[in-house]
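Student: Sequence first, then the predicted structure:
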Amino acid sequence: MTHDHTAPDAAAEQARREEELLVRVLRSFDDCADPRLKELMQALVRHLHAFLRDVRLTEEEWRKGIEFLTRAGHITDDVRQEFILLSDVLGASMQMITMNNRAHGDATEATVLGPFFVDDAPRIELGGDITGGAPGEPCWVEGTVRDTEGAPVPGARIEVWEADADGLYDVQRDGDRTMGRAHLFTGPDGEYRFWANTPTPYPIPDDGPVGGLLAAVGRSPMRASHLHFLVKADGYRTLVTHIFVRGDALLESDTVFGVRGSLVKEFEGHPAGAPTPDGRAIDGTWSRTRFDIVLAPTA
């Protein structure tokens, strides 16, 4: 019995065919007039094909992936963005934030925007209340906005928003009532202060395909307790961040990987009847925290 040593090895031939296809797809972008778009598309193709070949994806797995993305598209609307949730739970959102907000001195670290930011939140004055009647324990929040040289940043716009004690944002409730969100401007010394609710943990929307994915891989949909901030001022890099409650059991397992140690703050609890910073009368317990913000320059 003789062997035909000229016949190609099956594994080598398979690899050749796969590599040949990859090269053809990459070359299809050669005439792209936009250099950055060409770079992005070719890199995407290389990494996508590397994933497919690495895990040896089956056609059935490919179909299930397409079905997953289709469901994500169907559930997405002008209030709910399932693809942002997907980006969040895969850590892609936080990686984007990390790459695009480079360390600069002691500038405050950035985190994810999340899917529940809304433009045109009502304005409050310094010391005002963002809750709009949302259920929860009152929380006094104060601090300053400064630059990396320590100079105050007056007139900075601060957007704040949070979930209520039921774990819901206002946009998740029926009706169009605005609760748990507002914007204000820093004073002449960069100071700010307002009433919010003490942050509580809540799940990301888990009744869609992203929730199903988390359940399938044994992950919780819960987010650690937090309060969102978005800070803008001329000449400074816009900061998207939030602060977390020290001692929260979910700090190590926040499902969108948003927790940074520098953003974990003490929320000091006060008993009913304890005097408040502005003399407001509160029937029950309340808390207090301080968050001093440092903005990086745009340059």
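Tutor: Sure thing, it's come through.
Student: Please make it C-alpha for all contacts and neighbour counts, starting now.
Tutor: Will do.
Student: Just want the most central residue of this structure.
Tutor: The C-alpha lying nearest the average C-alpha coordinate of the chain belongs to Val112 (C-alpha atoms, centre = their mean; 2.3 Å).
Student: Name the residues of stretch 156-176 that are buried.
Tutor: 156-165, 167-171 (16 or more other C-alpha atoms under 10 Å).
Student: Name the surrounding residues that touch that stretch.
Tutor: Applying C-alpha atoms under 8 Å, 6 or more residues apart in numbering, the contact partners of stretch 156-176 are 79, 116-117, 121, 130, 134-137, 145, 177-186, 190, 197, 199-203, 226-234.
Student: Please tell me how far it is from the chain's geometric centre.
Tutor: 15 Å (C-alpha atoms, centre = their mean, to the nearest Å).
Student: Buried among the contacts of stretch 156-176? Need that as a selection in ChimeraX.
Tutor: Only the buried entries of the contacts of stretch 156-176 go into this ChimeraX selection, using 16+ other C-alpha under 10 Å:
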select :116,117,121,130,134,135,136,137,145,178,179,180,181,182,183,184,185,186,190,197,199,200,201,202,226,227,228,229,230,231,232,233
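Student: Mind checking which of the contacts of stretch 156-176 land in strands?
Tutor: 145, 181-185, 197, 202-203, 226-232 (DSSP state E).
Student: Where strands are concerned, which of the buried residues of stretch 156-176 count?
Tutor: Per DSSP E, the subset of those in strands is 157-161.
Student: In addition, the following structure is provided for comparison:
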Amino acid sequence: MTNPTITERGPEDAKTSGPAAEQARREEELIQRVLDSFAQTPDARLQELMNSLVRHLHSFIRDVRLTEGEWDAAIQFLTAVGQITDDRRQEFVLLSDVLGASMQVIGVNNPADGEATESTVFGPFFVEDAPEIRKGEDISGGAAGQPSWVEGTVRNTRGEPIPDARIEVWEADEDGFYDVQYDDQRVAGRAFLRSDADGAYAFWGLTPTPYPIPHDGPVGQLLEATKRSPVRASHLHFMVTAPGCRRLITHIFVEGDPQLDVGDSVFGVKDSLIRRFEEQQSGTPTPDGRDLGDRTWTRTRFDIILADADA
């Protein structure tokens, strides 16, 4: 792969003669030198990525006429993002999310495929090795919140049930915190289960509530500086995998949540993923006979359709 000569221009006055034209020539010459430095990259895809990155980055710098102070501030910001990131908090994922980059990557890599369930952001709070539960058991692990019965089926785009699909689910408690945001090593509000022979699944969780993404770090400072809300619309995370199918990472959102009208801080809401969580009065019989005493609860249905892996 060879690097084409740079043809795009900078400021409009670069088309004239004089100092402006000389300045534009120097800027374009630098871009070309950087591109040429990657000319011997053995991996063609890596070379393509680096070439495009260089072009877009330099184009941005030239377009806004970035100052040295602004570039230094950007480096300090990214340094702070890295410094606050650890094995329990991923600030770079948050940054990707609030810039809409996560959703754009998801859209590019999960093209529309008939009736397949739409994907949305992964988020920073997934944890490997969640406990396994059986159909109808509870993922809450003692987390505070209103009980919610979630059920549905897993099928492919031809309508065929998918047995033994692995369904990872995780969510925040009623205070808006995931288990990993506490310091006591609790495991709550997360688990995985498998669909049965008919593709059906069911579990008890918590009725989702709105909550802010962590905003006590550099990403929060960015949101504050731009007068953006850190609040996410109420949601429940799913990751569904099955042989021969494209992995699905998605949420379901709560119909009627006022935050849907205000906006989701990470742009994750899709209309097809909004579900009604039907309020059940205390004393209403539960699907599995569970005794909830005098507590109210909700129920919802989420039928999942997986695209083929080669779609």
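Tutor: Cool, the structure landed. Here the structure is a predicted model, which means the values were calculated and not measured.
Student: TM-score of the superposition?
Tutor: The TM-score (TM-score structural alignment, normalised by the length of the first structure) is 0.97; 293 aligned residues with a C-alpha RMSD of 0.9 Å.
Student: Now do the SS call for Glu60 of the first structure.
Tutor: Secondary structure state of Glu60 of the first structure, per DSSP: H, G, I helix; E, B strand; the rest coil, is helix.
Student: Please apply the same query to the one 5 residues further on.
Tutor: When the structure is split into helix, strand and coil by three-state DSSP, Gly65 of the first structure lands in helix.
Student: cool, Gln47 of the second structure as well?
Tutor: When the rule is three-state DSSP, Gln47 of the second structure gets the label helix.
Student: I figured it hits Leu35, correct?
Tutor: No - if you go by C-alpha atoms under 8 Å, Gln47 of the second structure and Leu35 don't touch, sitting 9.1 Å apart.
Student: Which position in the second structure pairs with Asp30 of the first structure?
Tutor: Here Asp30 of the first structure is matched to Ala39 in the second structure, going by TM-score structural alignment.
Student: Next, count neighbours for the closest residue to Cys32 of the first structure other than its chain neighbours.
Tutor: Of all residues not flanking Cys32 of the first structure in the chain, Lys38 sits nearest, at 5.8 Å (C-alpha to C-alpha, 6 or more residues apart in numbering). Residues lying near Lys38 of the first structure (other C-alpha atoms under 10 Å) number 17.
Student: what's the answer for Met99 of the first structure, then?
Tutor: 9.
Student: Equivalent analysis for the one 3 residues further on, please.
Tutor: Taking other C-alpha under 10 Å as the neighbour definition, Arg102 of the first structure ends up with a count of 12.
Student: That one maps to what in the second structure?
Tutor: So Arg102 of the first structure corresponds to Pro111, using TM-score structural alignment.
Student: Next one: its match relative to Leu236 of the second structure, how far apart?
Tutor: 22 Å (C-alpha to C-alpha, to the nearest Å).
Student: cool, Val187 of the second structure as well?
Tutor: Distance, Val187 of the second structure to Leu236 of the second structure, by C-alpha to C-alpha: 16 Å.
Student: Check Ala225 of the second structure too.
Tutor: For Ala225 of the second structure, the distance to Leu236 of the second structure - C-alpha to C-alpha - is 29 Å.
Student: neighbours around the alignment partner in the first structure of Ile305 of the second structure, how many?
Tutor: Correspondence of Ile305 of the second structure to the first structure, assessed by TM-score structural alignment: Val294. A count of nearby residues for Val294 of the first structure, using other C-alpha under 10 Å, gives 25.
Student: My reading is that Val294 of the first structure lies in a strand. Confirm?
Tutor: Yes - the assignment for Val294 of the first structure (three-state DSSP) places it in a strand.
Student: the helices in the stretch 201-311 of the second structure, which residues?
Tutor: 218-225, 259-262 (DSSP state H, counting those that start in this stretch).
Student: Show me which positions of the last one end up buried.
Tutor: Buried positions in helix 259-262 of the second structure, judged by neighbour count with 16+ other C-alpha under 10 Å: 259-260.
Student: again, but for the longest one
Tutor: Buried residues in helix 218-225 of the second structure, counting neighbours by 16+ other C-alpha under 10 Å, are found at 218-220, 223.
Student: Tabulate those in TSV, adding columns for distance to Phe92 of the second structure.
Tutor: As requested, those are exported to TSV (distance: C-alpha to C-alpha, whole Å):
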residue	distance to Phe92 of the second structure
Pro218	10
Val219	9
Gly220	12
Leu223	14
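Student: Am I right that the match of Asp30 of the first structure is in contact with Met50?
Tutor: No - contact criterion C-alpha under 8 Å: Ala39 of the second structure and Met50 do not qualify, at 10.1 Å.
Student: For Gly82 of the second structure, list the residues it contacts.
Tutor: 91-92.
Student: and if we set it to 10 Å?
Tutor: By C-alpha atoms under 10 Å, 6 or more residues apart in numbering, the contact list for Gly82 of the second structure reads 76, 90-92, 218.
Student: Nice, that's everything, thank you.
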